[in-house]
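**Q** Sharing a model that was predicted from the sequence below.
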Amino acid sequence: MSQYTATINATEYPPHLKHKVIFETFNNLKPSESMLLVNDHDPKPLRFQFESTHPGQFTWDYIEAGPVTFQVKISKL
């Protein structure tokens, strides 16, 4: 069984849909569930957006930190 409820490969979405899909997926997680975000660059701006819109409601753990692929485990508290 996967440790992730959902996996999002952000490179598969057009730019205008990426954050929408990521936040919808996060919002559908139950507390203690996690999603895996895969991206081709460091998603720091997304983390800042999470901190702004969901303060204290998530954890952010890098599984792989580049230079080519970034994988982040985002868990709902």
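**A** Thanks, I have it.

**Q** hey, let's count contacts and neighbours off CA atoms from now on
**A** Fine.

**Q** and the gap between the closest residue in space to Ile8 that isn't next to it in sequence and Phe48?
**A** Nearest non-adjacent residue to Ile8, counting by C-alpha to C-alpha, 6 or more residues apart in numbering: Leu37, 5.0 Å away. For Leu37, the distance to Phe48 (C-alpha to C-alpha, to the nearest Å) stands at 15 Å.

**Q** quick one: which of the two has more around it?
**A** Each of Leu37 and Phe48 has its neighbours counted (other C-alpha atoms under 10 Å); Leu37 has more, 21 against 12.

**Q** In addition, the following structure is provided for comparison:
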Amino acid sequence: MPRLDVREIPPVNRHDKIHEEFDGMDPGETLTIVNDHEPKPLYYEMAAEVPAFDEEAYEVRQNAPDEFVAEFPKTED
């Protein structure tokens, strides 16, 4: 399962890197993102623009004040 810690990536470049990683995944895989904030804007962006994003199976948990782990699954279709 691909995992991407974006905390070290400049914020302006994060979404492009995430989309690149997601696009390279096989259907049925889940991209795990580690971020310093809850990625709600990314969730809404993915839901609106990426048909392969399985928004129903999206999950996020907060492990620390500056550590959010989000699961972005890719549909199997």
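**A** Sure thing, it's come through. Everything numeric in this text was worked out from a predicted model, so none of it was measured.

**Q** Tell me how they score on TM after superposing.
**A** The TM-score (TM-score structural alignment, normalised by the length of the first structure) is 0.82; 72 aligned residues with a C-alpha RMSD of 1.5 Å.

**Q** Longest helix of the second structure, counting residues only.
**A** helix 11-23 (DSSP state H).

**Q** buried residues in that one?
**A** 14-15, 18, 22 (16 or more other C-alpha atoms under 10 Å).

**Q** Among those residues, which pair sits farthest apart?
**A** Farthest-apart pair in the buried residues of helix 11-23 of the second structure is Arg14 and Phe22; separation 12.2 Å (C-alpha to C-alpha).

**Q** which ones are touching the residue nearest the centre of the first structure?
**A** The centroid of the first structure falls nearest to Leu37 when counting by C-alpha atoms, centre = their mean (4.2 Å). By C-alpha atoms under 8 Å, 6 or more residues apart in numbering, Leu37 of the first structure lies in contact with 7-10, 70-74.

**Q** Distance check, Ile33 of the second structure against Asp5 of the second structure.
**A** 6 Å.

**Q** same thing with Gly24 of the second structure?
**A** 16 Å.

**Q** which of those two has more neighbours?
**A** Neighbour totals were compared for Gly24 of the second structure and Asp5, and Asp5 leads with 16 against 10 (other C-alpha under 10 Å).
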